[in-house]
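In: please find the sequence and the predicted model below.
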Amino acid sequence: MEVFVGIDVAKETHWVCALDHAARVLLNRAVDNEQADIDALVRELVALGDDVVIGLDITGSLARFLEAVLLAEGLRLVHVPGIAVNRAGHGFAGGERKSDPRDAHTIADLVRTRSLRPILPDDETVIALRLKVTRRREITDDQTRRISRLRQLLGAIHPGLERRLDLTGKGPLVLITRYVTPGEIRSAGHKRIVAYLRKTPHLHAAEALARAALEAAQGQRTVVPGEAVFADMIREIAAEALEARQILGRLDRDIEALLDDHLDGALIRSLPGMGAELTAELIANIGTIDRFPSADALASAAGLAPVIRQSGMSRNWRRAHGGDKALKRVFFQSAFCAVSTRDPLSKAFYDRKRKEGKHHTQAIIALARRRITVLWTMIRSRQAFDPNRKAA
């Protein structure tokens, strides 16, 4: 007998609902997020039928342990997106009400009536890539906010220096960990500033950086109230930014090593525009290509497949607003990079779409969609990108 199970995942207690093919409730109870309780649940589910499909509204994160136990028992898992659960819940009586039992029943019903993407076990390399990529994005986001704050503070007390420095670079950050205010820079002088900068390994253009700082300092004589407090905060944030750069460097080296070990790493990177960072993000998001039976399924997951809009006599296509935003960003950015670096095939496709009347973003989206088909075919056929092939 077929059994369709919905699990509303939570940190401490999951709620489980099991239905048969006629939507009759076979099981409806809470399960603690503990090994013994989940093992007992598995035994109950196996006793209910010989074909058990389990839907989870969360993958990874809070559901990581639950996934591991269920997959180890050989059970089939599928992902039911949270937005689908929310929208489906509104179709029942009292749709605005929400509870864990209600959500679990909705998930089970969606498993019974929908074709959903499977949740497959990941190998150690994919798990490591996912964690490293997530950590890198967190640090990058924090670094962006940190640099923005530095510009704001430095522009408040020494606007001339702020205009002359590219605070995303290593040299300017090293400079302002010591010399910030016009008075400090003038007192130090050119030689002392250069000597301080050269203490940092692999720092280039120390002379030019010192000259730019002195020019800015010579052009400002007014001392801004609270200047010393501002300068201390700038030095502190600049030191944090330098430390973040070191962490990002280590993460990039780790990601490169993991891609070298991954079966699809070199294969994906052979496609123009797919650098190490985008390749790692792609693998982290899709896990294995076996989750997507076709290129159309992968494009749909990324929100890059056109959506039909039909009402009465009106029938047209529009751009999808849903999909995995992280996956969409990977394909969009890789297409943009391919055009920017003037890959001949990508540039020709982009130019053709522009001549058809599409604006820049539409042409990039069309290119991203075409590249999904190429990439899916490359991985499935285990063949690197070949620009001379007709299919490319």
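Out: The structure has been received and is ready for your questions. What you see is a predicted model, and the numbers here were worked out from it, not measured in a lab. Numbers count the residues shown, from 1 in each chain.

In: could you use CA atoms for every contact and neighbour count after this?
Out: Fine.

In: next, count neighbours for the nearest residue to residue 89 once chain neighbours are set aside.
Out: Counting by CA to CA, 6 or more residues apart in numbering, residue 89 lies nearest to residue 95, which is 5.4 Å off, once chain neighbours are set aside. When neighbours are counted by other CA atoms under 10 Å, residue 95 registers 13.

In: does residue 95 count as helix, strand or coil?
Out: Classification of residue 95 using DSSP: H, G, I helix; E, B strand; the rest coil returns coil.

In: alongside the first one, take a look at this:
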Amino acid sequence: MARVIIGVDPHKRSATIEVINERERTLAQGRFGTDHDGYQAMLAAGRRHKERLWAVEGCNGIGRHVAQRLVADGETVVDVPAKLSARARVFSTGQGRKTDPVDAHSVAVVALRTPGLRQVTVDDTSVVLRLLVDRRDQLGRTRTDIVSRLHHLLLELIPGGAKKDLSAQQARALLNTVRPRDLAG
């Protein structure tokens, strides 16, 4: 077991960390951006401690980007499920208030006290698949947007517009039938 646990509460644009020892004494805290400079500063803050273990909340969700970067840089990272850190937060504070420093502390305490947390590994295949899926979704949204604009245009130019399922050839044929009669045409 590592002598120091670094609890990470990740967000899209920032990450809050708290470093605790085996007796849950806070050794350091900080809030860092997730851009290149912020990440490097966070990594440097963590590397000040020799025997360290990074505990990141939600490594399959919002914490994925931070966890994968840490693993790629040779750090040992465990995944702390959000439900466990929420329970630890309620028990430690008494009211369950969510603040970033309290969340980071809860993540670190869960990693310290819970054996068998999943160790994060480099996941290149999932990253590639996620990029492909995101690209496919983006292309689908773009196509829907273009078809919607085309339908709106045809509604302005042709009385009654065009049918719902319209191919590119059908749209071209319809546009070829339009004869301008006024300034808008």
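Out: Nice, thanks for sending it over. Computed from a predicted model, the values in this text were never measured in an experiment.

In: tm score of chain vs chain?
Out: Once superposed, chain against chain, the TM-score is 0.65 (TM-score structural alignment, normalised by the length of the second structure); 177 aligned residues with a CA RMSD of 4.1 Å.

In: before we move on, the earlier item: isn't the residue nearest to residue 89 of the first structure right next to residue 103, touching?
Out: No - the criterion here is CA atoms under 8 Å, and residue 95 of the first structure misses it with residue 103 at 10.9 Å.

In: now the common contact residues for these two.
Out: Here residue 95 of the first structure and residue 103 share the contacting residues residue 89, scored by CA atoms under 8 Å, 6 or more residues apart in numbering.

In: trace the strand or helix carrying residue 283 of the first structure over to the second structure and give me the residue numbers.
Out: Element membership for residue 283 of the first structure (DSSP states H and E) is helix 276-286. Alignment of helix 276-286 of the first structure against the second structure: no match, by TM-score structural alignment.

In: give me the contacts around that helix.
Out: With CA under 8 Å, 6+ apart as the test, helix 276-286 of the first structure has contacts from 126-127, 129-130, 133, 252, 255-256, 259, 265, 268-269, 326-327, 330, 334.

In: list only buried entries from the residues you listed.
Out: Among the contacts of helix 276-286 of the first structure, the ones that count as buried by 16 or more other CA atoms under 10 Å are 126-127, 129-130, 133, 252, 255-256, 259, 265, 268-269, 327, 330, 334.

In: distance of the residue nearest to the spatial centre of the second structure relative to residue 80 of the second structure?
Out: Taking CA atoms, centre = their mean as the criterion, residue 62 is the residue nearest the geometric centre of the second structure, at 3.8 Å. Counting by CA to CA, to the nearest Å, the separation of residue 62 of the second structure from residue 80 of the second structure is 12 Å.

In: how about residue 179 of the second structure?
Out: 65 Å.

In: who's more crowded, these two?
Out: Neighbours around residue 179 of the second structure and residue 80, counted as other CA under 10 Å, are more numerous at residue 80. The numbers are 27 against 10.

In: ok, that one touching residue 56?
Out: Yes - the pair residue 80 of the second structure / residue 56 is scored as a contact, 5.8 Å apart, by CA under 8 Å.

In: shared neighbours of these two, anything?
Out: Residues touching both residue 80 of the second structure and residue 56 by CA under 8 Å, 6+ apart: residue 107.

In: which SS class is the residue of the second structure most remote from its centre?
Out: Distance from the centre of the second structure peaks at residue 181, with 52.3 Å (CA atoms, centre = their mean). With three-state DSSP as the basis, residue 181 of the second structure sits in coil.

In: and it, how far is that from residue 158 of the second structure?
Out: Per CA to CA, residue 181 of the second structure is found 12 Å from residue 158 of the second structure.
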